[in-house]
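Colleague: predicted structure and sequence below. I'll ask about it afterward.
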Amino acid sequence: MNWKFWNKKKTNTKAKKKTKSREWLDAIVFAVIAATLIRTFFIEAYTIPTPSMERSLLVGDFLFVSKLNYGPRTPMTPVAFPFAHHTMPLINTKAYWDGIKLPYYRLPGFSDVKKGDVVVFNYPMDADSPLYRPVDKRENFIKRCQGVGGDTLSVVNAQVFINGKAAENPPEAQIDYSVQTTGVNLNPDVLQDLHVSMYEGATYPTMTKDAYLTLKGYSNIKSITPNIKKQGDADWVYPTNPNHPAVAPNLLFAKQHDFKWNVDNYGPIIIPKKGWTVKLDTVTYPIYARCISVYENNKVQIVGNDILINGKKADSYTFKMNYYWMMGDNRHDSDDSRFWGFVPEDHIVGKALFVWMSIDDDASFFSKIRWSRLFKIIH
C-alpha cells in the first residue's frame, strides 16, 4: 500500500506560530484569570485608610486577608471589571453590571468568625440610597468582631460585655481622655513616643491604656480621665440614629421605647442567630427591622400598631442568617455597629492575617516605611 499521500500531507502540515502580540494577550488573560481566582478564593491585599483600628492597625498598613479561614464566598455579582471593586478608577463609573445576581453561597472554611477576630466585611449601609450596591460590591470595612449570633452584648463605661462577662480588650485599643496640666505643656516628643494622637477636629487626645498610665505619673499632669459618656445620656446610635436614613422607619416604634444608649453605654442587645425566633414588639422591632427587611429581603410594613411581613401580620420572626457585631479598636473614632447595627454573614469577606507593608505618609522620605510593622501578625 502506498502511504506517500499521507506522509506528504503530514510533512506539509505546519503549526502556525503565534505572533508576539498574541503571546502577550494570552499571557495577560491567563494572569488576570489566575489573579482573580486567587483574590476570590484564597487571599487578597487591602490597605487601612482610616484610624478606626488604631493602634492595632495604622493608616497606611497594607494587609493580606484570608478568604480560606471563613470559607471563600462565591461571586454574587459575577459580571465585573477585573481588580476594580465597585468603581472604575479615573472615570468614576460602576465597575460591575448588576443585571445578573447570584445567590449567596460560601465554601467550607477552617473556622467560623470568632470573637476577637479582625474581620474584613462589606459595609451594610451601602445597600441604601444613593448607592444601592450589591452585597459583594459594597465598600470594604475592617473591624474587630465583638459578638457573634446568639450573644447578648452590652457596653458599660466603654467596656464591652458579652453574656454578662467583660470581653478581653485589645492591647492596643484606644479611647479619648480629658487632660489637665499644671500649666506646663506636655513635651511633644513624649506624646509622639507614646503614640498619643490628636485627630483633626478632635478636642481630646486619644491614647492606649499603657500611654494613659505612663502620662498619669508625670509631675505636670494635674488630672487625666477617660472621656466617657454617662449612662442615660442618649446619643445618635443604632437603632435610632437619624444620620442614617435607613433607620427612619424604625423611629415610629422606637419613640415608644426610650433607647437611652450612647457609644460608651450601649445595650444590652441580642445578636441574631440563624434559626433564632424573636418576638416583635415596640422594643425589638426597631432593633431587628433592618435585618428582616434589608438583609433578609422581606417586605415589612407598619399598619397602625401591627407589623406586616410580606403582607401577613407577624408578632415574631425567625432569622435566616447569622449576624455579627463589629467595633473598631479606636473606640471614640470608629464608624461601627454602634451606629448602624449588625453585619450579616453574607457580608463577611475574610480574616486579616498580617501586615506586609506599612507606609507613614506624614514621615520624611527616608522614614516613610515603618520597618517594625513589616510582616506583623494581626491579633
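Modeller: That came through fine. Numbers count the residues shown, from 1 in each chain.
Colleague: going forward, measure contacts between C-alpha atoms and count neighbours the same way
Modeller: OK.
Colleague: quick one: residue 68 from residue 349, how far?
Modeller: 10 Å (CA to CA, to the nearest Å).
Colleague: the two: which is more packed in?
Modeller: Higher neighbour count among residue 68 and residue 349: residue 349, with 26 against 20, using other CA atoms under 10 Å.
Colleague: tell me which residues of the helix or strand containing residue 178 come out buried.
Modeller: Assigned by DSSP states H and E, residue 178 belongs to strand 174-181. Neighbour-count burial for strand 174-181, with 16 or more other CA atoms under 10 Å as criterion, is recorded at 174, 175, 176, 177, 179.
Colleague: now these in a markdown table, with distance to residue 207?
Modeller: A markdown table is the format used below for these (distance: CA to CA, whole Å):
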| residue | distance to residue 207 |
| --- | --- |
| 174 | 5 |
| 175 | 6 |
| 176 | 7 |
| 177 | 7 |
| 179 | 11 |
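Colleague: mind listing what the residue nearest to the spatial centre of the chain touches?
Modeller: Per CA atoms, centre = their mean, the C-alpha nearest to the average position across the chain is that of residue 141, at 3.0 Å. Counting by CA atoms under 8 Å, 6 or more residues apart in numbering, residue 141 touches 120, 121, 122, 123.
Colleague: take a look at this one as well, against the first:
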Amino acid sequence: MAGYFAIFLVILTLVSGLIWLLDALVLAPKRRERLVLAQTGAGNQLAPEVSDTLLKEPAVVETAKSIFPVIAAITLFRSFLYEPFQIPSGSMMPTLLVGDFILVEKFSYDVKDPVWRTTLYHNKLPERGDVAVFKYPEQPTVDFIKRIIGLPGDRIIYRDKQLYIEKACTTGQTTGCGNLERIALTHVPDNQFFQGRYQQRRFHEALGEKGHNILVTPGMQEQVRDYYPQPGTAIDEFVVPEGHYFAVGDNRDNSRDSRFWGFVPADNLVGKAVFIWMSFEFSEDPDSWLPGWVPVGVRFERLGKIE
C-alpha cells in the first residue's frame, strides 16, 4: 500500500472533485431555481445584491472548485510521472548526499495505482546499476533508495569489500553469464569523506553501462555476522530469487541494504531516481546557532542527471 501522503492526496482529490460534481448537478440548479422564484415574486425588480446572495456558492464548494484542478494535477503527476524525494541519510554517498532533492521517474518500471499499488501497466524491468526507490520490505510504508546490483537469478558475493556477480543466463544466452565475475574497482583520489573518525576511500565501480562511484571505509570491519542468512549459501553469498532484486547503498560500510534484510520484491519498486533538482548544504558545526535542518547554502554543482 502507498504511503500516507499519497493516500491523503488521492482522498483530497476525490472529495474536492465530488463536491464540485455535486454542486454542478444538484446545488447550482437549486440556487438558480431559488433566484427565478425570487425574481418572479419581486416582479423582476430584484436587487442585484440579493441575486448575488442567492447565487453565491457555499464556502466549501468555492474551496473545492479552486483546489481540485491543482490537487488533481499534482496527484496524477506524482503518481504516474515523477515524484520528488529528499535524501535523508548518507547511505548513497557519494552519488547522493544528505540535502539532495531528487526526481523519481515512476513509469521507468511497472506503473501502479497510487493507493493499493496494483500494477496497471507492465513497463521496463530494472537494469543492473539503476538507482531505485522502493518500499522497504520490512516496513512497506517507508521508502528506501539503493542501487540495484542483482537481478533475478544472479549470484552475488560481497567479500572483503569487493563485489562479485555471477550473472544469470537468459534463454539462449551463452556468453556474458554463468561465470563469477569480480567487479573492477578503480581508486578515485578524494579525501573529503569520513565515517566518524575513519577516512573513506572513493572508487569507481564498473557495474552497468557507465559504472558509478562508491565509498568504502578500510578501517571498519564488515558486519558479516548481521548479513541476511539465505539457506543453502555462504553468509556473504546471495542468490536472487525470481521476481526479486538485490539492492545496496553506494556507501558500502554505512548502508543497511539487501545484505542485511534480503531481497526487494518487484511489487515494492516505486521508480528510478533520475535527476537532482536541488541540493542544500547544512551546517555540521555543533556550536552553530542555526538548527540543523536550516540550509546554509545551495550546491548548484550537484544539479543534474543521476548516474
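Modeller: Structure received. Source: prediction; values computed, not measured.
Colleague: the contacts of residue 141 of structure 1, buried ones only, as a PyMOL selection?
Modeller: Remark: buried members of the contacts of residue 141 of structure 1, expressed as a PyMOL selection using 16+ other CA under 10 Å:
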select buried, resi 120+121+122+123
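Colleague: what's the spacing between residue 245 of structure 2 and residue 126 of structure 2?
Modeller: Taking CA to CA, one finds residue 245 of structure 2 at 9 Å from residue 126 of structure 2.
Colleague: what do those two both touch?
Modeller: Residues touching both residue 245 of structure 2 and residue 126 (CA under 8 Å, 6+ apart) are 148, 151.
Colleague: who has more neighbours out of the two?
Modeller: Neighbour count, other CA under 10 Å: between residue 245 of structure 2 and residue 126, residue 245 has more, with 26 against 21.
Colleague: isn't that one right up against residue 146?
Modeller: No. Contact status for residue 245 of structure 2 versus residue 146: not in contact, 10.9 Å apart, counting by CA atoms under 8 Å.
Colleague: tell me the secondary structure at residue 16 of structure 1.
Modeller: coil (DSSP: H, G, I helix; E, B strand; the rest coil).
Colleague: same check, this time on residue 12 of structure 2
Modeller: Residue 12 of structure 2 is classified as helix under three-state DSSP.
Colleague: the stretch 251-379 of structure 1: strands as residue ranges?
Modeller: Here the stretch 251-379 of structure 1 has its strands, by DSSP state E, counting those that start in this stretch, at 266-270, 277-279, 300-303, 306-309, 312-313, 316-318, 323-327, 343-344, 348-358, 376-377.
Colleague: packing partners of the helix or strand harbouring residue 66 of structure 2?
Modeller: Counting by DSSP H and E, the element that carries residue 66 of structure 2 is helix 59-80. Judged by 3 or more CA pairs under 8 Å, 6 or more residues apart in numbering; DSSP states H and E, helix 59-80 of structure 2 is in contact with helix 4-22, strand 111-112.
Colleague: who touches that helix?
Modeller: Counting by CA under 8 Å, 6+ apart, residues outside helix 59-80 of structure 2 touching it are 6, 9-10, 12-13, 16-17, 19-20, 23, 83-84, 106-107, 111-114.
Colleague: any chance you could map the helices in the stretch 151-300 of structure 2?
Modeller: Counting by DSSP state H, counting those that start in this stretch, the stretch 151-300 of structure 2 has helices at residues 258-261.
Colleague: please name the residues that touch residue 379 of structure 1.
Modeller: 117, 118.
Colleague: TSV for the helices and strands packed on helix 59-80 of structure 2, including distance to residue 290 of structure 2?
Modeller: Shown next, in TSV, are these (distance: least, CA to CA, whole Å):
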stretch	distance to residue 290 of structure 2
helix 4-22	29
strand 111-112	41
